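*Asks:* Next come a sequence and a model predicted from it.
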Amino acid sequence: MFVETQEEEPEIKIPLPRVGITNLRTIAKINWKGRVYTFIPTFEITIDLPREKKGIHMSRLVESITDAMSEAVEEEVRKIHTSLEDLALAVIERLEKKHKHKRAEVWIRTTLILERRTPASNKISYEPYDVEVGVIKENGEIRKVLKVKVIGNTACPHALANNQGKTHIQRAIGELEIVTDFRNDIALEDMIEVVESSFSSPTYTLLKTPDENAVVRRMYDNPKFVEDVAREILIKARNRFPGKIHVKVISNESIHKHDVIAEAWA
């Protein structure tokens, strides 16, 4: 017989809203648009801890992920579409059988690889995008948080207007976050498209010389401040996606020693 020290009363009786494990890396298979993709995501799983309990059973949280992986893969590969949030909810449902709680959160961070065509040579380029999905279940209600981070470019319109058509260009990072009801169908790739289309130009992993020229011409034809990018992401997202929207854009300035940030909520 083992002593369940987690069930003992703590010396300081204060409830904790989020207790669990973080930075747990594992493997996940997702049937996405009819094709099975393998991810190596990082998980964070938390539940609430009542004031009368000393701790939670950490091994049960890890078990809930492992069980949900094998069960969700078998279940989801038979469907045409699935998602990371479906996997996160499957983890919560498994966890409910192993550990009592009123609130549970599962966060999944990974990299989504999308196929793109270069602008001139039309070659395939595989582009990485950082994504994060969170599922929160509390008092029977389920909501999700979807986040994407996209790298693009901007060309400064101020320098362009005051320097005989010459300007400085820089890499910019756009983040879009949506908090919404779990039942709302929002694709991460659609969120990525909204952000990427709002820069002066997208960036590419693979660029031949004609592609480089096409990107530069596009940037000069479409100069934008970081503020312009943030506003465009916000209005596009507000018109397409239900929920609370957060936009953050950082411009890694090429002629300054500092960066520039623009942020907005809707």
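*Replies:* Thanks, I have the structure now.

*Asks:* Only C-alpha atoms from now on, for both contacts and neighbour counts.
*Replies:* Noted.

*Asks:* ok, for Lys98, nearest residue in space, not its chain neighbours?
*Replies:* Nearest residue to Lys98 in three dimensions, chain neighbours excluded: Arg60, at 6.3 Å (Cα to Cα, 6 or more residues apart in numbering).

*Asks:* need the contact list for that neighbour.
*Replies:* Arg60 makes contact with Leu95, Lys98, His99, according to Cα atoms under 8 Å, 6 or more residues apart in numbering.

*Asks:* 10 Å instead, please
*Replies:* The contact partners of Arg60, taken as Cα atoms under 10 Å, 6 or more residues apart in numbering, are Thr66, Arg94, Leu95, Lys97, Lys98, His99.

*Asks:* repeat for Ile124
*Replies:* Applying Cα under 10 Å, 6+ apart, we find Ile124 in contact with Glu115, Arg116, Arg117, Thr118, Thr205, Leu206, Leu207.

*Asks:* before we move on, what about Val260?
*Replies:* Listed by Cα under 10 Å, 6+ apart, the contact partners of Val260 are Ala172, Phe225, Val226, Glu227, Val249, Ile250, Ser251, Asn252, Glu253.

*Asks:* Of the residues you listed, which is the nearest to Phe241?
*Replies:* Val249 (18.6 Å; Cα to Cα).

*Asks:* what's the following helix or strand after the helix or strand harbouring the closest one?
*Replies:* Here Val249, judged by DSSP states H and E, is contained in strand 244-252. Using DSSP H and E, the helix or strand that directly follows strand 244-252 along the chain is strand 260-265.

*Asks:* sorry, back to before: give me the buried entries from the contacts of Ile124.
*Replies:* With burial judged by 16 or more other Cα atoms under 10 Å, the buried subset of these is Thr118, Leu207.

*Asks:* Put this next to the previous one:
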Amino acid sequence: MDKFKFNNHLKQLPSKQERLKLFGSVSPGPKTKPVNKCDMKDLQNVQKDFLFKLDQVGIDRVKHPVTVISKTHPNEQTTIANFTFTSAIKQTSKGTNMSRFMEQLNNYHKKGFIADFTTLKTFTKELASRLKQEDATISVGFPWFFERRGPQSNLPGLNHADIEMTTTYHKTNGFSISASLTASITTLCPCSKEISEYSAHNQRGHVTMDVQFMEHYDEGEMDWKLELLEAAESNASARLHPVLKRPDEKMVTEQAYENPRFVEDVVRLVAADLYEMDFIRAFKVTCRNEESIHMHDAIASLSFDKLKEVGS
């Protein structure tokens, strides 16, 4: 059947306008309110006594592309980040101007948004000024990819860790910066190794490090992502690899057997490494193991603040 005959056999639908009316669309009604911004009421900027100060108000779950710089391959990568933007609101202010958060993000996107603390510091200070508030906070989370080679074959592949960076600017107190990195590891059960005649069960673990940085931290001196990743992986039973040939698998499984770890062991060992990093002020370490022979996960965590220890 040629195209002409085929089209003649199709049902003839009502026009687009008629279809929209069929499903409830109506003609626009009379317009009486202002259309120019200068003539519109700005309810968010109303000044009265609104009972309480708000700790945070803003927008969340904003997806946007960013560029991540790393001192390991790939040195520059584009990824999708989740943003949260907030500021405090005085008791005398009704609300904030939500559109200004996105306007600020779009301005930075035009220049190329680099997900580092230098950019986030500038961003929050400018955002506070734009919002006419004393403070502003930005949090950005994204997957960070890094190359990992098989220990024997040297074949490359990409692993990833989950990153979250948070920067707060306050007109009086200045900046505070913190970050979180979650890395996946292999752990082998010490108890299983001790009591079993053959082998031992292992599991995939997830180490999360929430850290607060010292004021003197300089991103140009070291890549904090690599430092935290090494703290998690070097204290595990073994590292995870995207590509493993048989000689690689032999090395990794033997290494895991030689380095059994409980979740309690992991958090203490990782904490020791973070304790020795002079650019970290405080930290919380959490390890979650997806148990291979149990129906539950095993978890452990600890928190430590170096400044409190010095003060005591």
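*Replies:* Received, thanks. These numbers were taken from a predicted model, which means no experiment stands behind them.

*Asks:* Report the TM-score for the pair.
*Replies:* With the length set by TM-score structural alignment, normalised by the length of the first structure, the two chains reach a TM-score of 0.90; 258 aligned residues with a Cα RMSD of 1.9 Å.

*Asks:* what's the counterpart of Leu112 of the first structure in the second structure?
*Replies:* Applying TM-score structural alignment, one finds that Leu112 of the first structure aligns to Trp144 in the second structure.

*Asks:* before we move on, what about Gln6 of the first structure?
*Replies:* Checking TM-score structural alignment: Gln6 of the first structure goes with Gln44.

*Asks:* And for its match, the neighbour number?
*Replies:* Here the count is done by other Cα atoms under 10 Å, and Gln44 of the second structure has 12 residues near it.

*Asks:* Quick check: chain neighbours aside, which residue is closest to it?
*Replies:* Leaving aside its sequence neighbours, Gln44 of the second structure sits nearest to Gly95 (Cα to Cα, 6+ apart; 4.7 Å).

*Asks:* Quick one: residues contacting the one you found.
*Replies:* By Cα under 10 Å, 6+ apart, the contact list for Gly95 of the second structure reads Leu43, Gln44, Asn45, Val46, Gln47, Phe50, Leu54, Val57, Gly58, Ala88, Ile89.

*Asks:* so where do the strands sit in the second structure?
*Replies:* 54-69, 76-89, 135-149, 156-170, 174-188, 202-213, 280-290, 297-305 (DSSP state E).

*Asks:* roughly how far apart are the equivalent of Arg218 of the first structure over in the second structure and Ala271 of the second structure?
*Replies:* Aligned counterpart of Arg218 of the first structure in the second structure: Gln255 (TM-score structural alignment). Distance, Gln255 of the second structure to Ala271 of the second structure, using Cα to Cα, to the nearest Å: 22 Å.

*Asks:* In terms of neighbours, single out the busier of the two.
*Replies:* Ala271 (24 against 16).

*Asks:* What does the more buried one correspond to in the first structure?
*Replies:* That one, Ala271 of the second structure, aligns with Leu234 by TM-score structural alignment.

*Asks:* Let me know the distance separating that match from Arg217 of the first structure.
*Replies:* Taking Cα to Cα, one finds Leu234 of the first structure at 25 Å from Arg217 of the first structure.

*Asks:* what does Lys33 of the first structure give?
*Replies:* Counting by Cα to Cα, the gap from Lys33 of the first structure to Arg217 of the first structure is 34 Å.

*Asks:* With Pro223 of the first structure instead?
*Replies:* For Pro223 of the first structure, the distance to Arg217 of the first structure - Cα to Cα - is 10 Å.

*Asks:* Please apply the same query to Ala72 of the first structure.
*Replies:* From Ala72 of the first structure over to Arg217 of the first structure (counting by Cα to Cα), the distance is 46 Å.

*Asks:* Compare the two (neighbour count), which wins?
*Replies:* A side-by-side neighbour count of Ala72 of the first structure and Arg217, using other Cα under 10 Å, places Ala72 first with 22 against 13.

*Asks:* from what I can see that one touches Val91, true?
*Replies:* Yes. Using Cα atoms under 10 Å, Ala72 of the first structure is in contact with Val91, at 8.7 Å.

*Asks:* what residues are shared contacts of these two?
*Replies:* Ile65, Thr66.

*Asks:* In contact with His168 of the first structure: list those residues for me.
*Replies:* Thr154, Ala155, Cys156, Pro157, His158, Ala159, Leu160, Tyr220, Pro223, Glu253, Ser254, Ile255.

*Asks:* what's the counterpart of it in the second structure?
*Replies:* So His168 of the first structure corresponds to His201, using TM-score structural alignment.

*Asks:* Isn't the match of Gln6 of the first structure up against Lys94?
*Replies:* Yes. Counting by Cα under 10 Å, Gln44 of the second structure sits close enough to Lys94 to count as a contact (5.5 Å).

*Asks:* And the match of His168 of the first structure, how far from Ala236 of the second structure?
*Replies:* 15 Å.

*Asks:* and if you look at Glu258 of the second structure?
*Replies:* Relative to Ala236 of the second structure, and taking Cα to Cα, Glu258 of the second structure is found at 11 Å.

*Asks:* Looking at these two, which is more packed in?
*Replies:* Using other Cα under 10 Å as the criterion, Glu258 of the second structure and Ala236 rank with Ala236 on top: 29 against 14.

*Asks:* what does that one align to in the first structure?
*Replies:* Matched across to the first structure, Ala236 of the second structure falls on Phe199, judged by TM-score structural alignment.

*Asks:* could the contacts of Gly95 of the second structure go into JSON lines alongside distance to Glu276 of the second structure?
*Replies:* As requested, the contacts of Gly95 of the second structure are exported to JSON lines (distance: Cα to Cα, whole Å):
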{"residue": "Leu43", "distance to Glu276 of the second structure": "51"}
{"residue": "Gln44", "distance to Glu276 of the second structure": "47"}
{"residue": "Asn45", "distance to Glu276 of the second structure": "48"}
{"residue": "Val46", "distance to Glu276 of the second structure": "50"}
{"residue": "Gln47", "distance to Glu276 of the second structure": "49"}
{"residue": "Phe50", "distance to Glu276 of the second structure": "47"}
{"residue": "Leu54", "distance to Glu276 of the second structure": "37"}
{"residue": "Val57", "distance to Glu276 of the second structure": "36"}
{"residue": "Gly58", "distance to Glu276 of the second structure": "36"}
{"residue": "Ala88", "distance to Glu276 of the second structure": "34"}
{"residue": "Ile89", "distance to Glu276 of the second structure": "38"}
